[in-house]
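Q: Quick one, structure for this:
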Amino acid sequence: MSTQQHIQEISASTGILVPPRTWRPATDYLHHLSLNGEWQFRLHPSAQIDESLPWETITLPCHWVFSSERDAQRHLLWTRGKPIYTNMQFPFALNPPHVPQNNPTGEHRRTFEVSAQVLQEIASGGRAIIRFLGAESIAQVRVNGVPVAILRGSRLMHEVDISSVIREGTNTISVIVSQWSAMSYVEDQDQWWLAGIFRDVDFYVERARSFRDVRVHGDYDPHTGACTLHIRVDCDDDGYTCRIGEREYVLRSGRWESVVVESALPWSPDAPHLYPITLTNAVDERTIRVGFRRVEVFHGDRPRILLNGKKLELRGVNRHETHPDKGRTFDPDQLRRDLTMMKRHNINAIRTAHYSHDPRFYDLADEFGFWVVCEVDLESHGFVFGDWVGNPTDSPQWRAVYEDRALRTVSRDYNHPSIIIWSLGNESGYGENLARSAALIRREDPSRPIHYEGDYDGRITDIHSRMYLPLEQIHAICSADGDVPISDVAVWGHVRQFPLINCEYAHAMGNGPGALIDYDECIDTYEQYHGGFVWEWRDHGLRTWDNGQEYFGYGGDFGERTHDSNFVMDGLVRSDDVPSPALAELKAVYAPVKLVARAEVGRLIVEVRNRFHAQRSSILTTRVYVGDTCLGVLEHDVAPGERETIVWENASVSPDVVIDLVSCRNEVAVPGNSWEEEGWEVSRVQIRPQVRPLSYPTDGSVTPASQPLVSFDGDRLSRILDLPVSDIRPSLWRAPTDNDESRGFGSFSLASPGNTWGAGLEGAPSSADVWRASGLDKMVCHEWQTDFSGDEYCGCFVREEVWASDQSPSRVNVAWHWEWGVFDDEPGVRLSVDVMPSAGWKGTWPRTGIHLAIPRPQHVSWLGYGPGEAYVDSRQAVTLGHFDADPQDLEFEYAVPQENGTRIGMRELTLNYDSYTVSLNAHPHISLPEYSDYYPSFSVHKYDEFELTAARHPYELATTEEFWHLYIDGGQHGLGSRTCGPDVYPRSAWTPRAVTITVDMKRG
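A: So this is what the prediction gives:
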């Protein structure tokens, strides 16, 4: 038996289908039976069903690759196929609607029992339904051998009416799912291709006269404060009762009814007030939570989006459904962890990339409080490689497919106040089918605006949306006098009449992104700019093993011939729920109450900017600290969207001390919200004294110490104080970050963003490729000379080196000045290193620093910026202070090993060992960056920069405890987001320059 005929058919779902409607928990229905659990299963290599294959079992919901056999250690053996990852390209030839003959097809079968009562309900006008929430990519459903439906749309809800084919007693359902179908051409969504029945399957009975569909819309009038419930109920009865609080209303079915709800409060992310309404008639009862809010979009001279009469500010993330062991199968615990972590990091908005999520996501978004852009299950990005020829978006043959997807999305999720914008899909070019979908959505729901990034001219959407828009173009669009390309004056003039969002920005792949604070400041600056959604929330790594070593795999790790490597590892959170340093940066940038402060003698002057949408700033308590001493509470009570300057007087305040302003939640916004708790830190702001850098290290008399301070091995230092050292060398290379390696967007080092509207030089090589071409990864010491005087108790050692690579005529002169003895009554060693590039170096450098191999410290403490890492364009989350950590906690393990763990502004670094301690005290120097207060940065690593560069996965790094690696850097290149976005901006770029690093080393 072959299923090929239906697989290559361009069609919406067909069969005995219930018309699209709002989602209702299956447990609400009579005779509910979950069909999750064990099914019979057999996997065919193609759509040709082989009846000779034996039946096995599978537990649904799941993607069948994750149901493979496991070895004795519970490691998946991938006996039921392997995952495939592509971003834009299809994993098969672009030839719609044809798909490969090698088309893995899963045959699922189980039985279920039907009672006489069920048949009686059907005879009385009810219906028996089986509901599928998700099956990829096409599902052919039979009940008792009778074909009842063909489901197309992997992330869409389908209800199949099986009333006419069931019988009392045992019934059999068969679902044949094929991995590839014509629908694969419009589900090319930058994620793993994973087939199977991966969402819930339920059987239930809908009684005659029950509520077939309920649509609710809670409207809030910001001018009067009135909350009005608009409701439409479809059922066979003429009327029904609606209970809201203590009041009941008798309303008519089949039409929209309106009820003013007294004393209700509006819904918003920081005050997500929900009100249960209960509908009853003779046979049914249904409770729905309603939130009251109004979305308004204005175009023309003052384009903007208002929510409840106030500017919408989206400080959001894109979120795929992805789990390292389950793929897109819903995990309620993971969802709650995700949304809790988002709230605790000041995220207020989510775009459901690039499909409607499991219905329970929206319930929790309503409860927790998120603005949601709900996206239709649609993307045909792979057609871009053929210049969009044959793209389904503009083909009449595909019109019903597009309209069905739009209708099912809006119908299922209509009732959620968290959804404020409908998105037509993602990266599918432009065409008439999208215009038809937009018109359909407006008919279904005129209360919400429509988004689609590819509608650059604003023909069918309400919002001008862009991806990875450079800062220069935001300024150009939002500034009335902004400079624009002459050839695009008319287009830009039209664009300036629309509200602007970045539906994707700040690509969080590997170490990065940079410049988050610059984008956020645009929200505060421009009324027209409403923020956007960082790409993206979570890495998509899948747990797998190599010779028993666990790791999270990405494209190519499962034997795919066509793949897009680690482009799927681009989240703020790792695959295993560990937050990246970028998430801490985002929390600081997204702070809902922003404090801009300065210190004078005896007082603080603080501007309080309240960026909450509905809460007054007094929901936070801000305490003022000098060190660990709390000086008191900075009182503020600023209305949402407003700012106020406060003068706070205290005798201990001075511009010469470090002052921390720590804001914590002092009350919950909505009682009962599970994510909220009093006392958690929302933001931290620091006021620091100005550092006065030195142009050279201070001089002083040196006298002999009472015990040896250094040891040599030939002309190389082998011990400093009690610390064995080796491989003392300059470090000009860093293990390239994903952004360093990317060439997808233009280079700012080869063309100024200011002169190219943020585009840079398009098609330019990556920063890492430029660095390699200059030989920075292959520098060796070609010449050196040394000069030694004194002995191990008091002396001086100078080593002058010339470093070069055979790939570049340019040189780097490095002068090491070691001096040891008693300085200021304390024995120690002073190192001053001068790094001086010769003429001829161009572009940027990864870093300028020094490297020492040292034994692994038991513990590390430092005075500098922390507790986390920081770089020139990503340093909002760190403050100046005393910190300590286990060495392994100073590193962050990315899916692809790369530069990480740098801490800036190092004043003092202490390496603690069992029997001794060594402290390094740094000198500020005018040659060091202002962003680090003219102090060097440091990092401690298990692997050096070359080992990290060579590895593609963490497990490839050889374990060694003999030596670790200490780096002290004069400066490093910024991070940027060039993997998919702007390069490192020139102000954050590190260029070849003379640098002096000076540290004093002493015993602890």
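
Q: From here on, just use CA atoms for contacts and neighbour counts.
A: Will do.

Q: Going by residue numbers, what spans are helices in the stretch 551-700 of the chain?
A: With DSSP state H, counting those that start in this stretch as the criterion, the stretch 551-700 of the chain has helices at 581-589.

Q: Please state the offset of the longest helix seen in the chain from the chain centre?
A: Criterion DSSP state H: the longest helix present in the chain is helix 399-413. Relative to its chain's centre, helix 399-413 lies at 27 Å (CA atoms, centre = their mean, to the nearest Å).

Q: quick one, the next helix or strand after it and helix 399-413 angle?
A: Where DSSP states H and E defines the elements, the next helix or strand beyond helix 399-413 is strand 419-423. Angle of strand 419-423 versus helix 399-413, following axes from the mean of the first three to the mean of the last three CA atoms, to 10 degrees, is 170 degrees.

Q: about what we covered before: just checking, what packs against the longest helix of the chain?
A: Counting contacts by 3 or more CA pairs under 8 Å, 6 or more residues apart in numbering; DSSP states H and E, helix 399-413 is packed against helix 432-444.

Q: Return the residues in contact with His923.
A: His923 is in contact with Leu694, Pro697, Arg907, Tyr935, Ile997, Thr998, Val999, counting by CA atoms under 8 Å, 6 or more residues apart in numbering.

Q: Those residues in strands, which ones?
A: Among these, the ones falling in strands (DSSP state E) are Ile997, Thr998, Val999.

Q: The last one: neighbour count?
A: It stands for Val999. Val999 has 23 neighbouring residues, counting by other CA atoms under 10 Å.

Q: wait, what's in contact with the residue lying closest to it once chain neighbours are set aside?
A: Leaving aside its chain neighbours, Val999 sits nearest to Ala922 (4.2 Å; criterion: CA to CA, 6 or more residues apart in numbering). By CA under 8 Å, 6+ apart, the contact set of Ala922 is Met906, Arg907, Glu908, Tyr935, Pro936, Ile997, Thr998, Val999, Asp1000.

Q: for stretch 23-43, which positions count as buried?
A: 23-24, 26, 29-36, 39-43 (16 or more other CA atoms under 10 Å).

Q: compare with the first, here's sequence two:
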Amino acid sequence: MENVTCTAALNGAPATPARRDTPSVPSDRFDHASLDYVESHDPGQGRLAPRARSVSDAMALDLDGDWRFRLAASRHTLTPGFEAPDHDDARWDLLAVPSSWQLRDVADTPRYGSPAYTNVVFPFPVDPPRVPDANPTGEYRREFQLPAEWPESGRGVLRFEGVDSAFAVFLNGVPLGNGKGSRLPTEFDATDALRPGRNVLAVRVHQWSAGSYLEDQDMWWLSGIFRSVALLHRPLDGVGDVFVHAGYDRGSGEGVLRVEAGAPGRITVAELGLDLAVGEEVRVPVEPWTAETPRLYDAELATAGERVRLRIGFRTVAVEDGLLRVNGVPVLLRGVNRHEWDPDTGRTLTPETMRHDIELMKRHNINAVRTSHYPPDARFLDLCDELGLWVVDECDLETHGFEPNNWRDNPSADPRWRDAYLDRMSRMVERDKNHPSVIMWSLGNESGTGGNLRAMADWTHERDPGRPVHYEGDWDSGYVDVYSRMYADHDETDRIGRGTEEPTKDPALDAHRRTLPFILCEYAHAMGNGPGGLTEYQRLFEQHPRLQGGFVWEWIDHGVRRRTPDGREFFAYGGDFGEVVHDGNFVADGLVFPDRTPSPGLTEYKKVIEPVTVRIDPHARRVSVRNGLDFATTGHLSFHWLLEDEGVARAEGELTVPAVAPGGTAVVAWPGALTEAAAAGAAGERRLTVSARLAKDEAWAPAGHEVAWGQALLAAAPAVPPPGRGRRPGTTAEGLLTLGEGAFDPYTGTLVRIGALAVEGPRLDLWRAPTDNDLRGWGGSVAERWRAAGLDRLEHRVLSVDTGEEGLTVTTRVAAAGTDAAMSAVYHWSAPEDRPGGGLRLTLEVEPVGVWDLPLPRLGLRAAVPGALDTVSWFGGGPYEAYPDTRSALRIGRFTAGLDQLQTPYLFPQENGSRADVRWVRLTDRTGGPGLLVGGPAPFAFAARPWSSEELDAARHPTDLVRGDLVRLTLDAAQQGIGSASCGPGVLPEYRLFAGPVTFTLDWASEGPLPA
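A: This is a model prediction of the structure:
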């Protein structure tokens, strides 16, 4: 019978003696009635020493399920005698374990308090280690029957995988102990308190404790028994703790295996023909474990009293010659930071959800995870071992809330907290030490500086010298093995890569730090629309060996699923529960939405970090394939080519590419079928796309899944001759001006109809609903500057409406109240006689007037058409949104989408949905009625929405947006980039949009077939 899941495997470093599985403090030395443990620096009493988690044949009793529950508002309203076996709890509620009590009924009206979100500040007065009297406390009771076959010998151990934040445990009225460290396991010896038959387990959980000062981790504050609980039988002569050392010698191709355990025993690895004693070391030829080739060997450790299943991966990690190496090879981390989150259950995740996360990561070329900012559910690491991810395992530690007070009383520098720091580190290391996926230990996050951090590092180096230690918060890097930073901009990252970063006042420190590999443990803040600048970061990582990649912040938006009074779902963020102190939607900064739908940012990241680079040389008729993997060849991939004219497939086939070694490049000639197809006459713009796909099913994706792709232009569209002579404007009986199929207001010169289709606009547009990156920034909010300049309230003054032989010219001045900065906008409308279907051509000439000292959000046109035109087809960039610095994943093709599909539902509504490099776009309805076709001699960008930019700007949740009776169309000559300024660098200079003369030409038509 399984105890709990597990894995094993690791380094070839010498072991320290295995820990004894005994209580660290006798259970008669604490008094739960006083509640002193809540505000104590002591991490807990009565707990067993930490140990590795394992899968055992010993008996275990799963205690998950519905528990009796009562929430006390404070320490003064606790239930006297709640722990007594005969206490009457019949009127108590039922609450699922595992879960967080604030999420009970959270979609409508939370029953037990509410979630609260802060990024930095503590949601209570800073007075360590004391916490408020108003300290909600959950009282849990669970009755269970001890199985009749439960062994009489050995011990019973209660294991809690995670409880937030401090808790005390009673079994049959007997106090077993108490503990802190919310996202770490805690075990208690229950032997003396266990009874045959009926047993009553009572647990008191406090929302706030001294431990809360160490758990300020930029996430929702949630409480309760949120991970699993089990009663484990620990047999006499059982395994106890186990430490698997499984290194790999690249030179000989041999694994070096030694297993330490708490009792004598033997280890068998049938596949390798191994049978060795505990403590014995052997060398044997093996296939090494890597994130690209996650080879595991099943093993069994047997002692006189127990059998434990192990999964062993042979690999060695070291920092050598200034580089982080696995099995002797430098690795490039294409990573993400991952909080545990589910929109309905918070930090309580199922194995299916964890697997889904890893599959999504692998499908998007992500190879590394930093477990920000606490150890994950151990089952997640099992899956990382199995499916293959590099893991930086981070301690359950963050004291960021002391920063606003200049780090006064920060526990990192207070010796009274040292035991708590060491306790948290040791519990993580001991639990996770047998996972091959864990290649680095992290001391925690944003906890300032101090001797307690050094003590953690020193202990870890001694206990597990086979893994490097990471910590970002102390740039001295004197006690860690890598130089780590957050949000260093591109210029600084480049200087670090070159070894020319700014010197400190300590030359010795500078010299030491330059010997360390550099990792951006957080970069490219994925909040809302973005992040921008990913391509430029990746280029630096691949250019400088010292830069070994980084981890995008972060994996998932922490939205809480809720419902409006009329039943529409949305995802709540900070402030939506009435929190007095909160940080708004800063909790929504992930590459996937709360329901795990990939955002455009994830699609962009996949393309930027693709491990295989495909380049097409149309002139030489060759394709080069570069393998950017560190260990695997490209033998697992197949290659497919597709030839398209104007986005319509003309020919396709397979491309034979030999298996390319890591770091190598293969160049292959086009196959005959491609050469022949490419030689045929092109029907418009012709492009070739070559796709690298999985050749067979993998554990994380099916055969045919696209890993990487490249695209090249083979033939440009035929040159369009200049338009012929234009028609002369006329008038209608209603007094409208006419030109070709267009009708215009005679006073404003605005297009009001084209053919039978009503149109509003087009007119000059400089505004976009600010993105999160526009709204925030270390250098100030660019959106505030835009509003101050009045770009959200422009007024259009018509200076003249002139008709002539060549068409209609409308001259305007566009400006905001209170400023003399303006734009001169001149609209030249013509209806060339040689244009099929009688379409219109608009040439807009824009000239800045006065002083424009800030970048513009956009420069283009806005128009509106009837809301029935809700089907959009286009030829150009797609299928996803793209902006000047988020366009790596853009591929040219022909696409069709419904109006709703064109919207990106960011939790906080903002500019979204722009399709770039568009040659033409057509809006139609589903009945075949009149539509609108817009194209141009040069590519442009468009977005189509059922609401205006102003309505998008005013909304705080997608449910605030009400679909109107118009489709709002924006057509852009240029847009400002996106950047990452919500927490990182802003828009790079090359992607900033400054005012200047612009000429923008578009063709408009309502009739005629869709371009072939």
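
Q: thinking again about what came up before, out of the contacts of His923 of structure 1, which ones does structure 2 keep as well?
A: Retained in structure 2 (both residues aligned by TM-score structural alignment, their matches' CA atoms under 8 Å) from the contacts of His923 of structure 1: Arg907, Tyr935, Thr998, Val999.

Q: Between all of those, which two are at the greatest distance?
A: The largest separation in the kept ones among the contacts of His923 of structure 1, counting by CA to CA, is between Arg907 and Thr998 at 10.8 Å.

Q: what about Arg111 of structure 2, is that helix, strand or coil?
A: coil (DSSP: H, G, I helix; E, B strand; the rest coil).

Q: How much space separates it from Leu349 of structure 2?
A: 21 Å (CA to CA, to the nearest Å).

Q: one step back: give me the contacts around the longest helix of structure 1.
A: So helix 399-413 of structure 1 is contacted by 10-13, 20-23, 153, 156-157, 356, 359, 362, 375-378, 393, 422, 424, 433-434, 436-437, 440-441, 444-445 (CA under 8 Å, 6+ apart).

Q: Of those, keep whichever come out buried.
A: Among the contacts of helix 399-413 of structure 1, those buried by neighbour count (16+ other CA under 10 Å) are 10-13, 20-23, 153, 156-157, 356, 359, 362, 375-378, 393, 422, 424, 433-434, 436-437, 440-441, 445.

Q: The lengthiest strand in structure 1 vs structure 2, mean deviation?
A: As assigned by DSSP E, the longest strand anywhere in structure 1 is strand 808-823. Strand 808-823 of structure 1, aligned to structure 2 and superposed, deviates on average by 1.9 Å (mean CA distance after the TM-score superposition for structure 1).

Q: Can you spell out which helices and strands pack onto that strand?
A: Counting contacts by 3+ CA pairs under 8 Å, 6+ apart, strand 808-823 of structure 1 is packed against strand 702-703, strand 795-805, strand 826-837.

Q: wait, what's in contact with Val798 of structure 1?
A: Residues near Val798 of structure 1 by CA under 8 Å, 6+ apart: Thr786, Asp787, Phe788, Ala815, Trp816, His817, Trp818.

Q: measure the second one to Cys796 of structure 1 for me?
A: Plainly put, Asp787 of structure 1 is 8 Å away from Cys796 of structure 1 if you go by CA to CA.

Q: Compare those two (neighbour count), which wins?
A: Neighbours per residue (other CA under 10 Å) separate Asp787 of structure 1 from Cys796, with Cys796 holding more: 18 against 11.

Q: Checking the counterpart of Gly316 of structure 1 in structure 2 next. Helix, strand or coil?
A: Structural alignment (TM-score structural alignment) places Gly316 of structure 1 against Gly335 in structure 2. What three-state DSSP gives for Gly335 of structure 2 is strand.

Q: Does Gly335 of structure 2 touch Val369 like I think?
A: Yes. Taking CA atoms under 8 Å as the definition, Gly335 of structure 2 is a contact partner of Val369 at 5.4 Å.

Q: what touches both of those two?
A: The contact sets of Gly335 of structure 2 and Val369 overlap at Phe551 (CA under 8 Å, 6+ apart).

Q: about what we covered before: going through the contacts of His923 of structure 1, which ones are buried?
A: Buried members of the contacts of His923 of structure 1, counted by 16+ other CA under 10 Å: Pro697, Arg907, Tyr935, Ile997, Thr998, Val999.

Q: Can you convert the residues you listed into CSV and add a column each for distance to Trp733 of structure 1?
A: Output for these, formatted as CSV (distance: CA to CA, whole Å):
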residue, distance to Trp733 of structure 1
Pro697, 26
Arg907, 23
Tyr935, 20
Ile997, 17
Thr998, 20
Val999, 21
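
Q: Could you count how many residues lie near Arg319 of structure 1?
A: Burial of Arg319 of structure 1 is recorded as 21 neighbouring residues (other CA under 10 Å).
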